[in-house]
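Student: my questions are about this predicted structure, shown below with the sequence.
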Amino acid sequence: MTAVTRRSLLIGGVAGVALATTGAGFPKLDDPFTLGVASGDPRPDSVVLWTRLAPRPLEENGLGGMPDRVVPVHWELAEDERFQRVVRRGVQPARPDLGHSVHVEPFGLRPGREYYYRFRVDGHLSPVGRTRTTPEPWVLSQDLTMCFASCAHFGEGYFTAYRRLAEDHPDVVLHLGDYQYEYAAKAADVRAVVGPETRTLADYRLRHAQYKTDADLQLAHSVAPWLVVWDDHEIENNWADDVPEQPDPDFAARRAAAFQAYYENMPLRRGARPNGTDMQLYRRAQWGGLVNFHMLDTRQYRDDQACGDGWKTCADAGLPTRSITGAEQEAWLLDGFRQSRARWDVLGQQVFFAERDRKDGPEKEVSMDGWDGYLASRDRVTRGWVDAGVRNAVVLTGDVHAHYAADVKLDWNDPASSPTVGTELVCSSVTSGGDGNDTVDQVQLRLNPHIKLHSRRRGYVRTKFTAREVRADFRTLPYVRTAGAQATTLKSFVVEDRNPGLNPV
């Protein structure tokens, strides 16, 4: 049996190891594990194990060099990284209609435990992944280290931030969208993007495959389970339900293709498998009694952006009928607030939640794509957690390619005198926008005193949840257009239990 050290798993890379001897009858094949492994959606007794077979991942047809037949994939789950204490094993078919992806859901696991997993196909072993189950629902004593990230454009930089995130040894990772981008290659790209703008299933499969070949991304997937939700670029920029950014008679087919490829390439439970243009991605995950994650989808069910999108002064943004979540998801979320007994209720979602005005004077100019473009929707959600007696509310956000930290107010018509009822933590991009810079938008900070931090540097956010507080470290990289940058903490904040509001450390 091949020995895998903790250092080689967590730091040294994610290259697979081929079995030296597999016995007669196993043909020598190209390595099918070029896309690595991943795990996700942890529960106290279960976690999803994922891989997708692709010996030639960049083939134009999106099939990864796989034959048009079902391929059996053997999997193992162990309590140790040497696989001397295997607790579950089985065989999962990798089917052509699912892009030869597998989503294994072993049950009956022990809560709050670390596990290791791997796959085997025709004499090849996959990289080893580390995952874990969540604590039992009543457990408050098990702290949580969680990192979250968003917005990774393959062409605009190197995914070093994912490697630095992995080196922080998180218990769980949240990805808040724009995991991949639909655009074709640009002249300014520092890495070549393969394929045209994504429109077909083959296009989206190929784009996901190219991203998954990145060693830094593979490492981040291999060290912890992920909770993933999409934003817009997994499908098309600023789409809203069945409305594309630009008129497109084929948008329904494009959306269905993007949904299918997203499911195939993410560690999601089989219940998330899309049905044409429908895919339920919103869901909950609990970390014992400490954290209740409400993972939202703010794209698939929203009303179209008001006033033609963009930054506007727009009366229609305040119409009471407008929703960014859709009625069904909103009801689910509000019910979750009422049922929650967690110390911290966390919304994992995509677009800016707090008010972000950028115009001097009595009229506000805000983004129609964020919650500022859906004022009644934001008010119902905020008042929903207040009325439900949620103990501590934290909103996590991506999308805007900048770090922000903000106090959430109950009444945005009079934020200066309104009570603070929650906290918003916004992560910058992994690469999108290139290197970034140290310029701070002082006008934005002056107009929005509830915003306590703004940085255009690239990076991610590392959090530590305990029963007494949550600490957020805003991690930044000095450059991404060249590989290998180190990460440093730009700023840290603490939010205390039952005391909403950001406290700088």
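Tutor: Yep, that arrived.
Student: when you work out contacts or count neighbours from here on, use the C-alpha atoms and nothing else.
Tutor: OK.
Student: in stretch 95-114, what's buried?
Tutor: 95-96, 98-106, 109-112, 114 (16 or more other Cα atoms under 10 Å).
Student: endpoints of that stretch, how far apart?
Tutor: Distance across stretch 95-114, first residue to last, is 29 Å (Cα to Cα, to the nearest Å).
Student: what about that stretch, distance to the chain center?
Tutor: Centroid separation between stretch 95-114 and its chain, computed with Cα atoms, centre = their mean, to the nearest Å, is 18 Å.
Student: go on, stretch 179-187?
Tutor: On the basis of Cα atoms, centre = their mean, stretch 179-187 sits 18 Å off its chain's mean C-alpha point.
Student: which residues in the stretch 151-300 of the chain form strands?
Tutor: With DSSP state E, counting those that start in this stretch, the ranges of strands along the stretch 151-300 of the chain come out as 172-175, 226-228, 283-287, 291-295.
Student: then this one, side by side with the first:
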Amino acid sequence: MPQLSRRHLIGLTGATGLSAATVLTRSSAPAGATPWSGTDPFTLGVASGDPAPDGVVLWTRLAPSPLAADGRAGMGDKPVQVQWQVATDPTFKNDSVVRAGSERAVPELAHSVHVELSGLLPDREYWYRFRAGNELSPVGRTRTAPAYGAELKELRFAFTSCQNLPAGYFTAYRHMAQDDLDLVVHLGDYIYEGVGKSTLPGRSHASGAEIFTLPDYRLRYSQYKTDPDLRAAHAAAPWIVTPDDHEVENNYANDISEPDQEPDQDRAVFLKRRAAAYQAYYEHMPLRRRSMPTGPDMQLYRRIRYGRLAEFNVLDTRQYRDDQLEGCAQPCTDRYQPGRTMLGAEQESWLTSGLSSSTATWKVLANQVVTFDADGKAGPAESYSLDTWMGYANARQRWYDVLHERKVENTVVITGDAHRSATADLKLDYRDQASPTVGVEFLGTSISSGGNGADMDATGTTWLSQNPHLKFASSQRGYQRCVVTPGHWRTDYRVVSAVTTPDAPIADRAEVYVEAGRPGVAGVDRH
């Protein structure tokens, strides 16, 4: 665990109305049915997520041998009872324990534990831990969301994506864990499904091959979660998570895999792979039971509120989309075809109705792939990424139109995937820069994917020269810290000097400001 800040150590008020419970201690009794002896079963750490005003999800997975080739992490075929405990003090003094109970960790879910807490107080810090057999887990810190009608003065959260283990160290997470955050939002590519060889010690993928089966995906998540910096970030704050493509397969679209563009491929085979990938994702994330997959289907889009200050619309841009426009000659006018979808009809209706009716000051879209147009070709020629919203321009236009026609203010899109940072005004029509600005998009860089990066590369230079709605760009690695108040939004682009060397320092590359009630970026402070 990172060193706790003074704010973390302040006791909570009003907790005396909650029931007390006995403190967990390391037991001297025999482990009983536990299949380990003298080995730590909590090698993958602890996590919390999907905060609500009255509770959160607590997560762990029993894994005494996390790199076991069969994906079972050293566990057998029997359920194991796991005790959990929540307190208002990180030392778990008797009078600070407010909730306790137990859950069965079952082999069908890789002996993972998902505790859906309720009955806690809103906008409060809590600490939690687990016990299995004789062993205690690390302590995690979490925080409930404010009451739905609360006038919140400030929200501090980080967003991130794209952590490729072979590409480098997850040092940015170590810094994030020390940032005193209310929340972390992960926008996808938590793992990478490919072969993944690395010249860095201990960073090659353990299986040495692309993954396809449930044991494959379980082992891949286990290996990623053994990273101490990732574990520290999970233990420091609650997370909101949504996957992108590499949790299953690069650039998949609905039931179409990348190889399935060849006529001899079978979509049913890919759906079996997607089912395995989704199950492993659920087993390793602090998600609620409503997100437990049924075969290849998983409920991922959802809405999480932070009082009257902010509302997070968590999107799923993979499971329901039409296929990419492969082979379309640039600038690919087919991307404006009517009827094409990125979200599917049901999710799109859910999004637009939610944006229109929201009473929150800031309407946030937690989104996987870039929405703004980014012409990547210097000069008069044009080129656009067809795997992003640029390749689904008409689908993008539909919700842009809703923002404009229904006068939805203070829309902010936070995005991952691109392995670079950028901030852009969202234009109603990118072909007409005089058209209204309907929101702001903060594109966030990767944790490690793409290697060390640079302050500016050829793509970033082209983006800035060809796209006047862009206000900032960089291709360094790191994460984004957001400080949100009723009047202002500030995003700090935090970058590490390198990902191929451990213990790299971090610095703020830029702070970008948005003012409530004023469309577009208000200012950029570069360092």
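Tutor: Structure received. What you see is a predicted model, and the numbers here were worked out from it, not measured in a lab.
Student: once they're superposed, tell me the TM-score.
Tutor: With the length set by TM-score structural alignment, normalised by the length of the first structure, the two chains reach a TM-score of 0.94; 494 aligned residues with a Cα RMSD of 2.0 Å.
Student: tell me the centre residue of the second structure?
Tutor: Closest to where the C-alpha atoms of the second structure average out (Cα atoms, centre = their mean) is His186, at 1.3 Å.
Student: pretty sure that one sits against Val241.
Tutor: Yes. Judged on Cα atoms under 8 Å, His186 of the second structure makes contact with Val241 at a distance of 4.8 Å.
Student: which position in the second structure pairs with Leu396 of the first structure?
Tutor: The alignment partner of Leu396 of the first structure in the second structure, by TM-score structural alignment, is Ile414.
Student: tell me if its match really is in a helix.
Tutor: No. Ile414 of the second structure is assigned strand when assessed by DSSP: H, G, I helix; E, B strand; the rest coil, not a helix.
Student: and it, how far from Leu315 of the second structure?
Tutor: Counting by Cα to Cα, the gap from Ile414 of the second structure to Leu315 of the second structure is 11 Å.
Student: ok, back up a step: give the contact list for the residue nearest to the centre of the second structure.
Tutor: For His186 of the second structure, the contacting residues are Phe159, Thr160, Ser161, Trp239, Ile240, Val241, Thr242, by Cα atoms under 8 Å, 6 or more residues apart in numbering.
Student: which of those are retained in the first structure?
Tutor: Shared contacts between this structure and the first structure among these (both residues aligned by TM-score structural alignment, their matches' Cα atoms under 8 Å) comprise Phe159, Thr160, Ser161, Trp239, Ile240, Val241, Thr242.
Student: please identify the residue in the first structure that aligns with the second one.
Tutor: It refers to Thr160 of the second structure. Aligned against the first structure by TM-score structural alignment, Thr160 of the second structure finds its counterpart in Ala149.
Student: so how many other residues sit close to its match?
Tutor: Neighbouring residues of Ala149 of the first structure were enumerated by other Cα atoms under 10 Å; the total is 28.
Student: from Arg113 of the first structure, how far out is it?
Tutor: Counting by Cα to Cα, the gap from Ala149 of the first structure to Arg113 of the first structure is 24 Å.
Student: now do Asp203 of the first structure
Tutor: Look at Asp203 of the first structure and Arg113 of the first structure: by Cα to Cα, they are 38 Å apart.
Student: surely Ala38 of the first structure meets Trp50?
Tutor: Yes. Taking contact to mean Cα under 8 Å, the distance of 5.1 Å between Ala38 of the first structure and Trp50 places them in contact.
Student: overlap in contacts of these two?
Tutor: Taking Cα under 8 Å, 6+ apart as the contact rule, Ala38 of the first structure and Trp50 both touch Met266, Pro267.
Student: on the three-state scheme, Thr39 of the second structure is what?
Tutor: In three-state terms, and counting by three-state DSSP, Thr39 of the second structure is coil.
Student: around the corresponding residue of the first structure for Pro64 of the second structure, count how many other residues there are.
Tutor: In the first structure, the residue paired with Pro64 of the second structure according to TM-score structural alignment is Pro55. By other Cα under 10 Å, the residues close to Pro55 of the first structure number 18.
Student: residue contacts, the counterpart of Arg174 of the second structure in the first structure?
Tutor: Aligning on TM-score structural alignment places Arg174 of the second structure opposite Arg163 in the first structure. With Cα under 8 Å, 6+ apart as the criterion, the residues that contact Arg163 of the first structure are Asp216, Leu217, Leu219, Ala220.
Student: Val47 of the first structure now?
Tutor: Residues touching Val47 of the first structure, when contacts are defined by Cα under 8 Å, 6+ apart, comprise Ser39, Gly40, Asp41, Glu105, Pro106, Phe107, Thr131, Arg132, Thr133, Pro225.
Student: also Thr25 of the second structure?
Tutor: So Thr25 of the second structure contacts Leu136 (Cα under 8 Å, 6+ apart).
Student: measure it to Leu62 of the second structure for me?
Tutor: With Cα to Cα as the criterion, Thr25 of the second structure and Leu62 of the second structure are 18 Å apart.
Student: would you mind finding the match for Gly99 of the first structure in the second structure?
Tutor: So, by TM-score structural alignment, Gly99 of the first structure is matched to Ala110.
Student: from Arg72 of the second structure, how far out is its match?
Tutor: To Arg72 of the second structure, Ala110 of the second structure is 7 Å away according to Cα to Cα.
Student: re earlier: out of the contacts of Arg163 of the first structure, which comes closest to Val73 of the first structure?
Tutor: Relative to Val73 of the first structure, the closest of the contacts of Arg163 of the first structure is Leu219; by Cα to Cα it sits at 21.3 Å.
Student: so what does the closest one match up with in the second structure?
Tutor: Leu219 of the first structure maps onto Ala232 in the second structure when the alignment is built from TM-score structural alignment.
Student: leaving out the residues flanking it, which one is nearest to its match?
Tutor: Met1 (5.5 Å; Cα to Cα, 6 or more residues apart in numbering).
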